[in-house]
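*Asks:* The following comprises the amino acid sequence and a computationally predicted model.
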Amino acid sequence: MITDDLPLDELARAWDEVREEYYDALNDAYDRRILDCAARLAADPGGESAYVWTIGLLMMAPYAAWAPGDSVVPEARAALAAADCALRDRPCEHETHPYREHEPEFDEDLSRQLCGLHDRHAAWDEDHPREQWLCPRNVAGLARIALDIIEPGSAVDVPPRLPVGAQDTIETLSALLHGYPQPGTDINEEISCQAGELRSAAPDDRPGRLLVVMAVAWYAVSDFVRNPGTVDALIAALEMTLPHYADATCVHDGHPALPRSGPNAAALGIRLSSPGGRALYERNRGQKAPLEHLLCPVALADIARESLSALGARRDELLDRAENGTGR
């Protein structure tokens, strides 16, 4: 019994439900679970049970990053930061810790692992010994992973991962750009959303967002999009973006070819639109071009101008159709 009223295995199942259903926005029950877990961790961030509440918050971090209630994120962040501060410099003789290899797909194992950590007599068949998992420095590392999920880019010494929802966006755009939108997808709204993401992008994220707009622009100039307002949204975003590259120069003899298919270009853009995605690209790129070459400002300016030209022609075509009464 880890609490006065609920066994750990039941807590772990409740936390895992939040992990699996993270997209259930503004769920009061999920908010309470995170706030309770955060309060227990904050009460003793360096205590013997800190690993329990830290792993609990790590399991529920995707929901906190998605659309929680107002007080969830500050409470969770404060508790996790306190645990990291209290534990990260504790004495340790381990050469490595499990958190350094904790990829996103391993999150689904946390519920089972947590119960195994709590019951020292339970069978333990993991890649790292139980004592390494329970090491204060490992718990601090898990806290930083949770913080990085909630606030992407906030931790640099944890395995990189895409922001919550990024893979869903990739899949949505892939289906749309292949010509088979997922049920419930509003094509004009989705394309306009990507234009909005480019307009509001932070400087480091802007190149990736520009690649996404390039990809959806290829689709928007086809006959699948007949709403001039959607085309206008893309044009406005590109017109706001071009001045950022007005003084661009480079010394490259050429630039690497970008994906020629819309789905692949959009997926690359989404991945390069976050610190974690860029770190993943560099970690896994092999013989691919380094980011500073792939995202050369001169090449990006060319992309923006080419997309603007194609979209402008498409807008004129749609307006001509409307004026001549030939349909939209």
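*Replies:* Noted; the coordinates are in hand. Residues are numbered from 1 along each chain as shown.
*Asks:* okay, CA-based contacts and neighbour counts for the rest of this
*Replies:* Will do.
*Asks:* Chain neighbours aside, what residue packs nearest to residue 28?
*Replies:* Sequence neighbours aside, residue 69 is the residue nearest to residue 28 in space, at 7.3 Å (criterion: C-alpha to C-alpha, 6 or more residues apart in numbering).
*Asks:* burial measure for that neighbour, as a count.
*Replies:* A total of 15 residues lie near residue 69 under the criterion other C-alpha atoms under 10 Å.
*Asks:* any idea which element it lies in?
*Replies:* Using DSSP states H and E, residue 69 sits in no helix or strand.
*Asks:* Counting neighbours, what do you get for the closest residue to residue 45 other than its chain neighbours?
*Replies:* Closest residue to residue 45 apart from its sequence neighbours, by C-alpha to C-alpha, 6+ apart: residue 83 at 4.4 Å. Look at residue 83: counted by other C-alpha under 10 Å, it has 28 neighbours.
*Asks:* name the helices or strands packed onto the lengthiest helix in the chain?
*Replies:* Looking across the chain with DSSP state H, the single longest helix is helix 297-324. If contacts are counted by 3 or more C-alpha pairs under 8 Å, 6 or more residues apart in numbering; DSSP states H and E, helix 297-324 sits against helix 206-220, helix 228-241.
*Asks:* okay, now the one to match up with it:
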Amino acid sequence: MDEIPPQPSQSRPAAPDNWEELLEDWEDLHQGYYLGDKDEAVLDCVRQLDADTTGEQALFWTLGLALLSPYVVWGHPGPGVEAAVVEALAKVERALGAYTCERDRHPHEDGLEAQLKLLPRVLTALSNPGEAELDDLAMAKAGRSKPAAPEGQRAELLSHWACPRNVAGFARAIMAHVGPAH
């Protein structure tokens, strides 16, 4: 029996308890400065996503894999890492891909390459959605340097990123980037 895509139930996505440490590790790995076991960092993200495919933290684990995807493509990961990433993301896409949404566009539609530069700011804003963080994200997205988002737009920004259709779209984009055709 197919899983029924969940309806968004909260105004902000739930972040893992250790998100700051994770984000720092993911950024370091993305930039090529990570001193730990790179494959294990990717596989930990895969395991977490696999355990929470449609849960409150699926967005974070999916975006984490987006941030880690350049390593998976070009960093010579060990055997099975690429396949594990694709398998976990395919599970997300199957679970959330049929979700319908009234929005015209979602952040994943800007393309993975364009979003990679924003992802650390996105993850920070989503996990700590204070006024300053959301304004910073709105300004970065719009290419502006002045404060941007009134309160209603801040809430919409959060729900836009957390939309299951957006999560599934990122899963598809990462699979296309990482998958066998790269």
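*Replies:* Ah, there it is. Worth saying up front: this structure is predicted, and the values here are computed from it rather than measured.
*Asks:* coming back round to it: what residue of structure 2 takes the place of the residue nearest to residue 45 of structure 1?
*Replies:* Using TM-score structural alignment, the equivalent of residue 83 of structure 1 in structure 2 is residue 92.
*Asks:* most packed of the helices and strands packed on helix 297-324 of structure 1?
*Replies:* helix 206-220 (a mean of 25; mean count of other C-alpha atoms under 10 Å).
*Asks:* What secondary structure category should be reported for the aligned partner of residue 48 of structure 1 in structure 2?
*Replies:* Superposed on structure 2 with TM-score structural alignment, residue 48 of structure 1 falls opposite residue 56. Per DSSP: H, G, I helix; E, B strand; the rest coil, the local secondary structure of residue 56 of structure 2 is coil.
*Asks:* Residue 105 of structure 2 now?
*Replies:* Judged by three-state DSSP, the three-state class of residue 105 of structure 2 is coil.
*Asks:* which residue lines up with it in structure 1?
*Replies:* With TM-score structural alignment as the matching criterion, the partner of residue 105 of structure 2 in structure 1 is residue 96.
*Asks:* The residue nearest to residue 45 of structure 1 is in contact with residue 50, isn't it?
*Replies:* Yes: shown here, residue 83 of structure 1 and residue 50 form a contact pair, counting by C-alpha atoms under 8 Å, at 7.2 Å.
*Asks:* most centrally placed residue in structure 2?
*Replies:* Nearest to the mean C-alpha position of structure 2, counting by C-alpha atoms, centre = their mean, stands residue 63 at 1.6 Å.
*Asks:* For the host helix or strand of that one, list every residue counted as buried.
*Replies:* Assigned by DSSP H and E, residue 63 of structure 2 belongs to helix 58-74. For helix 58-74 of structure 2, the neighbour count (16 or more other C-alpha atoms under 10 Å) marks 58-72 as buried.
*Asks:* now do stretch 121-138 of structure 1
*Replies:* For stretch 121-138 of structure 1, by 16+ other C-alpha under 10 Å, it's 130, 132, 133, 134, 135, 136, 137, 138.
*Asks:* Let me know the closest of those residues to residue 267 of structure 1.
*Replies:* Of all the buried residues of stretch 121-138 of structure 1, residue 267 of structure 1 sits closest to residue 138, with 32.5 Å by C-alpha to C-alpha.
*Asks:* Can you find the partner of the closest one in structure 2?
*Replies:* Looks like residue 138 of structure 1 aligns to residue 166 there (TM-score structural alignment).
*Asks:* was I right about its match contacting residue 106?
*Replies:* Yes: using C-alpha under 8 Å, residue 166 of structure 2 is in contact with residue 106, at 5.7 Å.
*Asks:* Residue 27 of structure 1 contacts residue 68, correct?
*Replies:* Yes: using C-alpha under 8 Å, residue 27 of structure 1 makes contact with residue 68 at a distance of 7.0 Å.
*Asks:* Give the residue from those two that has the larger number of neighbours.
*Replies:* residue 68 (21 against 16).
*Asks:* That one corresponds to which position in structure 2?
*Replies:* For residue 68 of structure 1, the residue aligned by TM-score structural alignment is residue 77.
*Asks:* Could you find the closest non-adjacent residue to that match?
*Replies:* Closest residue in space to residue 77 of structure 2, ignoring its immediate chain neighbours: residue 39 at 6.0 Å, by C-alpha to C-alpha, 6+ apart.
*Asks:* Per the alignment, the one you found pairs with which residue of structure 1?
*Replies:* By TM-score structural alignment, residue 39 of structure 2 lines up with residue 31.
*Asks:* how about the match of residue 83 of structure 1, what does it touch?
*Replies:* Residues in contact with residue 92 of structure 2 (C-alpha atoms under 8 Å, 6 or more residues apart in numbering) are 53, 54, 167, 168, 171.
*Asks:* For the stretch 1-150 of structure 1, which segments count as helices?
*Replies:* In the stretch 1-150 of structure 1, the helices defined using DSSP state H, counting those that start in this stretch lie at 8-20, 28-43, 50-66, 72-87, 110-118, 130-134, 136-150.
*Asks:* Adding distance to residue 292 of structure 1, write the ones you listed out as TSV.
*Replies:* Shown next, in TSV, are the helices of the stretch 1-150 of structure 1 (distance: least, C-alpha to C-alpha, whole Å):
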stretch	distance to residue 292 of structure 1
helix 8-20	35
helix 28-43	39
helix 50-66	29
helix 72-87	32
helix 110-118	36
helix 130-134	37
helix 136-150	24
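*Asks:* if we compare the ones you listed, which one ends up closest to residue 278 of structure 1?
*Replies:* Nearest to residue 278 of structure 1, of those and by C-alpha to C-alpha, is helix 136-150 at 14.2 Å.
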